[in-house]
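> no sequence on this one, just coordinates:
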């Protein structure tokens, strides 16, 4: 099972990805985690990424695709994977399609968690306020200004990936504002159709 989960920050992708990992024995592949692991392992692609990151630059699509190509060959990814944080652009989505085709693979589902962004901002503000009230640290991502900047970046750069997959007939949308268990059931329904 090979999946892409789309949706803005705070939509619940991480929560749903973890549930899929636990139920289906697949791995969640975060591009950030993969980059750090490749750098730490000193792989050829990791060394390229390290040089770019140390110079303060953004890692190119070619390097990210190279890291994904290496990672999906790992034994724990044989049963499948969930891509988290990738693709972020249409160019990355096209590169992912080429990579999978070269390996004789395809995506089983592209699922977008659709949310009301105004309500999402309110949800994040409430979560931050609740953490403060309990004397717990507020997650960095829950800082209202940081969250709004991440949401703006998503709307500017990543929201274009959904129409790409929609035009190819691959996109399935779920109301991400439902309770967590309802979202999980909707994802399970989509996956049952693709099995």
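It's in. The structure displayed is predicted, hence computed values, not measured ones. Residues are numbered from 1 along each chain as shown.

> Going by C-alpha atoms from here, please, whenever you check contacts or count neighbours.
Fine.

> Run a quick neighbour tally on residue 34.
Residue 34: 17 surrounding residues under other C-alpha atoms under 10 Å.

> Assumed it was part of a strand.
No. Per DSSP: H, G, I helix; E, B strand; the rest coil, residue 34 lies outside any strand segment and is helix.

> show me the contacts for it.
By C-alpha atoms under 8 Å, 6 or more residues apart in numbering, the residues touching residue 34 are 67, 68, 71.

> What sits closest to the most centrally placed residue in the chain if chain neighbours are left out?
Per C-alpha atoms, centre = their mean, the C-alpha nearest to the average position across the chain is that of residue 84, at 2.1 Å. Sequence neighbours aside, residue 30 is the residue nearest to residue 84 in space, at 4.8 Å (criterion: C-alpha to C-alpha, 6 or more residues apart in numbering).

> Quick check, that neighbour in contact with residue 81.
No. If you go by C-alpha atoms under 8 Å, residue 30 and residue 81 don't touch, sitting 10.2 Å apart.

> putting a second one here so we can go through both:
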């Protein structure tokens, strides 16, 4: 099934888990800017070093760096038939850049899915993940800062995409399988 999707939601809402599940069902790549940033950090690339400074402070990596990275990724052959973006766009400027990228390739978005989640539950999830995975970027103060930045910069995109008639909201709280079922139902994706 060919779909071009964006998955929005606060950090810890389960976007990464659900993106992987949904992309697998759709047969499209799940493209996560967070994973790409972390890979660059672990490889010690110039982009990774720059991204690390922002990530450690709980801030977003600048648009110009992120836009170039996403444009390059969307031009790869596996994304031609569709994709699921997790973590992009995060700002109105990135929305405009994504619109340009898609238009240049003769494509358009199918849906924008917002996973909604309770703030305190999200903080608890991320603190637990930090313990399990040893992720230094997931301290409580950084998590709360990331949630503030999300509310300031990314949450307004929900209205932008709602105004375009593309927004689908799905409750991201509960067991992983329950959330996946809600997502596939909301998008009309048949399950195996």
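Good, I have the coordinates. Remember, it's a predicted structure, so these values are computed and weren't measured experimentally.

> where does the TM-score land?
Overlay of the two chains. TM-score (TM-score structural alignment, normalised by the length of the second structure): 0.76; 178 aligned residues with a C-alpha RMSD of 3.2 Å.

> Can you name every helix or strand that the biggest helix by length in the first structure contacts?
Across the first structure, the longest stretch assigned as helix under DSSP state H is helix 117-133. Helices and strands touching helix 117-133 of the first structure, by 3 or more C-alpha pairs under 8 Å, 6 or more residues apart in numbering; DSSP states H and E, are helix 144-153.

> Now name the helix or strand holding the equivalent of residue 22 of the first structure over in the second structure.
When the second structure is aligned by TM-score structural alignment, the residue opposite residue 22 of the first structure is residue 24. For residue 24 of the second structure, the host element (DSSP states H and E) is helix 15-26.

> Relative to the first structure, what is the average displacement of whichever helix or strand comes after that helix?
Next along the chain after helix 15-26 of the second structure, taking DSSP H and E as the criterion, comes strand 30-32. For strand 30-32 of the second structure, the mean deviation from the first structure after alignment is 1.9 Å (mean C-alpha distance after the TM-score superposition for the first structure).

> Contacts made by strand 30-32 of the second structure with the rest, please.
Counting by C-alpha under 8 Å, 6+ apart, 16, 19, 20, 23, 73, 83, 84, 85, 86, 87, 88 sit against strand 30-32 of the second structure.

> now swap in stretch 94-110 of the first structure and tell me
Residues outside stretch 94-110 of the first structure that contact it (C-alpha under 8 Å, 6+ apart): 1-6, 65, 69, 87, 165, 170-172, 190-191, 194.

> so where is it in the second structure?
The aligned range for stretch 94-110 of the first structure is 96-112, by TM-score structural alignment.

> Just want to know which of residue 30 and residue 81 of the first structure has more residues nearby.
Remark: of residue 30 of the first structure and residue 81, residue 81 carries more neighbours, 24 against 15, as counted by other C-alpha under 10 Å.

> And the match of stretch 94-110 of the first structure, how far out from the chain middle?
Between the centre of stretch 96-112 of the second structure and the centre of its chain there are 16 Å (C-alpha atoms, centre = their mean, to the nearest Å).

> residues of it that come out buried?
Within stretch 96-112 of the second structure, the residues that count as buried by 16 or more other C-alpha atoms under 10 Å are 97, 98, 101, 102, 108, 109, 111, 112.

> May I see these organised as CSV, with distance to residue 28 of the second structure and secondary structure added?
Shown next, in CSV, are those (distance: C-alpha to C-alpha, whole Å; DSSP: H, G, I helix; E, B strand; the rest coil):
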residue, distance to residue 28 of the second structure, secondary structure
97, 21, helix
98, 18, helix
101, 18, helix
102, 16, helix
108, 15, coil
109, 14, coil
111, 14, strand
112, 15, strand
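
> Closest to residue 62 of the second structure out of those residues?
residue 97 (13.1 Å; C-alpha to C-alpha).

> Please name the residues that touch the aligned partner of residue 81 of the first structure in the second structure.
Mapped onto the second structure by TM-score structural alignment, residue 81 of the first structure lines up with residue 83. Shown in contact with residue 83 of the second structure (C-alpha under 8 Å, 6+ apart): 3, 4, 5, 23, 28, 29, 30, 31.

> Quick check: the farthest pair among the residues you listed?
Farthest pair in the contacts of residue 83 of the second structure, by C-alpha to C-alpha: 3 and 31, 13.1 Å.

> Compare those two and say which is more crowded by neighbours.
Set side by side, residue 3 of the second structure and residue 31 show more neighbours around residue 31, with 23 against 18, by other C-alpha under 10 Å.

> now that one: how far from residue 54 of the second structure?
20 Å (C-alpha to C-alpha, to the nearest Å).

> again, but for residue 137 of the second structure
10 Å.

> now swap in residue 97 of the second structure and tell me
From residue 97 of the second structure over to residue 54 of the second structure (counting by C-alpha to C-alpha), the distance is 21 Å.

> Then residue 176 of the second structure?
30 Å.

> what does residue 165 of the second structure give?
From residue 165 of the second structure across to residue 54 of the second structure, the span is 33 Å (C-alpha to C-alpha).
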